[in-house]
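Student: here is a sequence together with a model predicted from it:
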Amino acid sequence: MVISEQPGVRLVKKIYTKDLLKSGSENQRYRICGWVDRVRDLGKIKFILVRDREGIIQAIARVEETPSKVFEVIRNLDREDVICVEGVFKKNPQAPGGGEIVVENIDVLSKVVEVAPIEVHNSTESDLATRLRWRWLDVRNPRIMGIFVLEAEVAHAFREYFRSNGFIEIFTPKIVGGATEGGAEVFPIVYFDRQAFLAQSPQFYKQMGVIAGFERVFEIGPVYRAEKHHTVRHLTEYHSIDYEVGFIDGLEDVISVAEGAFKYVVESVLRKETTKMIIESYGGSDILIPKEMPKITMREAYRILEGMGKKIPFGEDLDSEAERLLWMYARKEFSSDFIFVTEYPWKVRPFYAMRKPGEPEWTLSFDLIFRGLEVATGGQREHRYHVLVEQAREKGLNPDNFWFYLEFFKYGAPPHGGAGIGLERVVMQILKLSNIREARLLPRDPERLFP
């Protein structure tokens, strides 16, 4: 790939290892840049494994072919030095990936100051706390980097789905004047001379978007929950994929959007070669999605769970074991890794949930369980001003504290509903990860603020 013959201009263009191994021309000169993964010194022959974001390639230097200065540079290389290697590409079935570069020149761009605290190529053998402490080194491991390559594609696929279905992307404030859910699970912050909070959810603002006339809106952004959970499924900061739809005929319209979105996302990441390989490497590609995802009411869930030996008190929420059992039920009865649970009890839903007509103890709401974990929560919202005010009072909330939200409904609000989807939870379940912290580049939990 010669790009110039002018003096002082580099003759060889940088190429990623994956592209070189896949489509490189033998006996052509190439330049690869990355980190030294390992060096094997056999005396007159030296092998350098160079790692970039796409993979690892072998570079080989023979004393009789390599300039002595270059050979000396190789002798002094350390793991994680940043280098660029120029040389001729050769096919070699015995080399990683089936090819190698015969070294002609090496530029050392950066030397390590000290031995890395974790071995990048074996970083998964370190405990998770150590990996998270040295996350930027951990992510250099191609297996770990794959998690975040997939996460980016999952977010992209959700965005594609919403845009192609007439949704407008909005960007809502993350510094807010009041709690969205009305509870204590908020992070207070000092906002000049006042108290403010980090947003628990874009809930109020996406509803505002519908009422403002956008009709269909979505957002992908951070949310914050001051929950002192020390579990493998909770974070204090995560990314939420939220949508809201106006002029709905009922809960089914909201559910159909969630179902369509998840089908599109799973099909998309399994169709693309890069993400499919990542998912397969984690053993997660056996995702079961039937033509129509199963849907059961909460009352049906109680009965099913009782038949499986798990009794949930009538009117109470599902716990993690119940979610896992319902997934097992869906997999057995419907060949599905997904199951919707609808009509949650009013006592466990927020004040803005639409109650079921004639049965006010239940709501027009749902959770979506994927491989045993709730990954989405949503429902139809109450759009009638006076009913909203009364429901807030019934929950023990002071409507005056939600004046900015309630004002939306004074001037005409269409029937609407939506949902929030946890991005990290989706990635966690696709890859069958054991801890949600693995699906967050720099996770925040009650103990972790750095890096």
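Tutor: The structure has been received and is ready for your questions.

Student: make it CA atoms for all contacts and neighbour counts henceforth
Tutor: OK.

Student: just checking, Phe450 touches Arg135?
Tutor: No. Between Phe450 and Arg135 there is no contact under C-alpha atoms under 8 Å: 9.9 Å.

Student: okay, those two: which has more neighbours?
Tutor: Legend: neighbour count by other C-alpha atoms under 10 Å for Phe450 and Arg135, higher for Arg135 (20 against 11).

Student: one more structure, for comparison:
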Amino acid sequence: MKTKYREFLAIEITPELEGKKVRIAGWVHSVRRVGKIAFLVLRDFTGTIQVTFRVPRDADDETKAKFKELVKKVASLSPESVVMVEGVVRKDPRAPRGVEIVGENVEVLSEAKSPLPLDVAGKVDAHIDTRLAARPIDLRRPESQAVLRLVSLAAKAIRSYLYELNFTEVFTPKIIASGTEGGAQLVPVFYFGKDAFLAQSPQLYKELLTSSLEYVFEIAPAWRHEESDTPYHLAEFISVDVEMAFADYNDVMKVLENVIKRVTDNVRNEGSTWLKILNHEPPEVTLPIPRISYKEAWEIIKSEGFDIEPGEDFGTPELRKLAEVLEKEGKTSGGFFFIVDWPADVRPFYTKRKGKEIIGGRELDLSESFDLNWRHLEISSGSTRIHRREELEKEMSLRGLNPESFEWYLKWYDYGMPPHAGWGMGLQRLMVPIAGIPNVRLATTFPRDMKRLVP
């Protein structure tokens, strides 16, 4: 798109434009001077292009004087200053991509201070805390941009697939009166003289929407006040939520695994430029993604020497060992696997019970529920939901929740609620295998965690 400041992007400057006068704009990625020549590498969101400024040999004194000043001006530019450049395209096999611009003029649009908070060119590595403290500058690094572009491609792939299945994208309230699962981990806000909270999840609203729109999804922020300072936790994250009427957990698991397949394939096909920058290939996912029951998972973990009681949730060490065993046995797909039929007591109140089973000598109530893991990392969880009011009230009471606090939600179950199921997925966590990043903060524009409220 041509604008006042540029006619071409860096990637559009090709040898085929030989002899054409062009105008481009971007940031000073690097600059160096060799005698009467100044080399400026200009960067925009598509990449870089070399612009060479030199004093012409066969020119009058006035022209030579003009270009001497121009070379001097370019050589004095500070890295990351914003400039607009005019010049003529020239083929040159010595230049990056076999083409350069012979500069005729440069206008400084915004001068950058020196020194920079961190090295955008990436020659000097920086700790993640340093990078996040200077996030607007860090996001100018090609690697940082590549991750966020893959996040965008992943969201695009998810939306595209769900629209194909006739889902409706919805936008639920983010200021709520009560938590999805009680008061734990809620972030309070002061709302017109009343106590309110930021939504942990659109769970209750998306369930209600199945009684009208039937198939709904949302990609939006959610908040958790967790005392977890790990590479995989954020206080504010992007949650991908799906809910389907007239479906059970097997149905929505099929949707989920197809979402994972669509994301990995689309990122590989459309994001090759960014993957090359990151030197990463997404997992090869084949369907169906293997499923393992909670009972089978518990028995494997127990056999590996872990002291874990039947019915307990699995921690990171247990999941690491489980994933290691399953990968050795070929029971994952690109590292992905489902754990299904969890004990009801470790799942939220709205999860439908399945029946009883003996695990480790104990009789446990199981549920129609699942987690999708990539190796040790939980990517998504979901279940068949309870669609009858009396069952919901009973489950709330068993967990110490007061049904009266959820009357705004429960009362609509008196007017015809269909059987339904769904799941929620952390988009940034999905990017760990998709983009090959070690920390979910790198898949976040401006992360919010226990220590970080700015920038």
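Tutor: The structure has been received and is ready for your questions. Since the model is a prediction, treat every value here as computed from it, not as a measurement.

Student: what's the TM-score here?
Tutor: The TM-score (TM-score structural alignment, normalised by the length of structure 1) is 0.92; 439 aligned residues with a C-alpha RMSD of 2.0 Å.

Student: just to revisit the earlier point, need the residues touching each of Phe450 and Arg135 of structure 1.
Tutor: Between them, Phe450 of structure 1 and Arg135 share no contacting residue under C-alpha atoms under 8 Å, 6 or more residues apart in numbering.

Student: okay, now Glu395 of structure 2: neighbour count?
Tutor: 22.

Student: to clarify, my last question referred to Asp313 of structure 2.
Tutor: Using other C-alpha under 10 Å, Asp313 of structure 2 has 15 neighbouring residues.

Student: do I have it right that it meets Val346?
Tutor: Yes. At 6.7 Å, Asp313 of structure 2 counts as touching Val346 under the criterion of C-alpha under 8 Å.

Student: mind reading off the mean deviation between the lengthiest helix in structure 1 and structure 2?
Tutor: The longest helix of structure 1 (DSSP state H) is helix 142-164. Superposed on structure 2, helix 142-164 of structure 1 shows a mean distance to its aligned partners of 0.8 Å (mean C-alpha distance after the TM-score superposition for structure 1).

Student: find me the equivalent region of that helix in structure 2.
Tutor: Using TM-score structural alignment, helix 142-164 of structure 1 lines up with residues 142-164 of structure 2.

Student: for Val190 of structure 1, which non-adjacent residue is closest in space?
Tutor: Computed as C-alpha to C-alpha, 6 or more residues apart in numbering, the closest residue to Val190 of structure 1 that is not its neighbour in sequence is Ala196, at 6.2 Å.

Student: what does Arg349 of structure 1 give?
Tutor: Using C-alpha to C-alpha, 6+ apart and skipping the chain neighbours, the partner closest in space to Arg349 of structure 1 is Thr363 (7.6 Å).

Student: quick one: map the one you found onto structure 2.
Tutor: Here Thr363 of structure 1 is matched to Ser367 in structure 2, going by TM-score structural alignment.

Student: now do stretch 95-102 of structure 1: distance to the chain's middle.
Tutor: Computed by C-alpha atoms, centre = their mean, to the nearest Å, the chain-centroid distance of stretch 95-102 of structure 1 equals 33 Å.

Student: what does that stretch rub up against?
Tutor: With C-alpha under 8 Å, 6+ apart, stretch 95-102 of structure 1 has contacts from 21, 30, 56-61, 86-93.

Student: what about stretch 136-146 of structure 2, how long is it end to end?
Tutor: Stretch 136-146 of structure 2 stretches 14 Å from its first residue to its last (C-alpha to C-alpha, to the nearest Å).

Student: buried residues of it, list them for me.
Tutor: By neighbour count on 16 or more other C-alpha atoms under 10 Å, the buried set for stretch 136-146 of structure 2 is 137-146.

Student: do stretch 73-92 of structure 1 as well
Tutor: 74, 77-91.

Student: ok, those vs Asn398 of structure 1, which is closest?
Tutor: Glu80 (57.6 Å; C-alpha to C-alpha).

Student: who's in contact with the closest one?
Tutor: Applying C-alpha under 8 Å, 6+ apart, the residues contacting Glu80 of structure 1 are 35-37, 111-112, 116.

Student: ok, now Pro433 of structure 2?
Tutor: Pro433 of structure 2 touches 282-283, 374, counting by C-alpha under 8 Å, 6+ apart.

Student: mind doing that once more with 7 Å?
Tutor: Counting by C-alpha atoms under 7 Å, 6 or more residues apart in numbering, Pro433 of structure 2 touches 282-283.

Student: what lines up with it in structure 1?
Tutor: Structural alignment (TM-score structural alignment) places Pro433 of structure 2 against Gln429 in structure 1.
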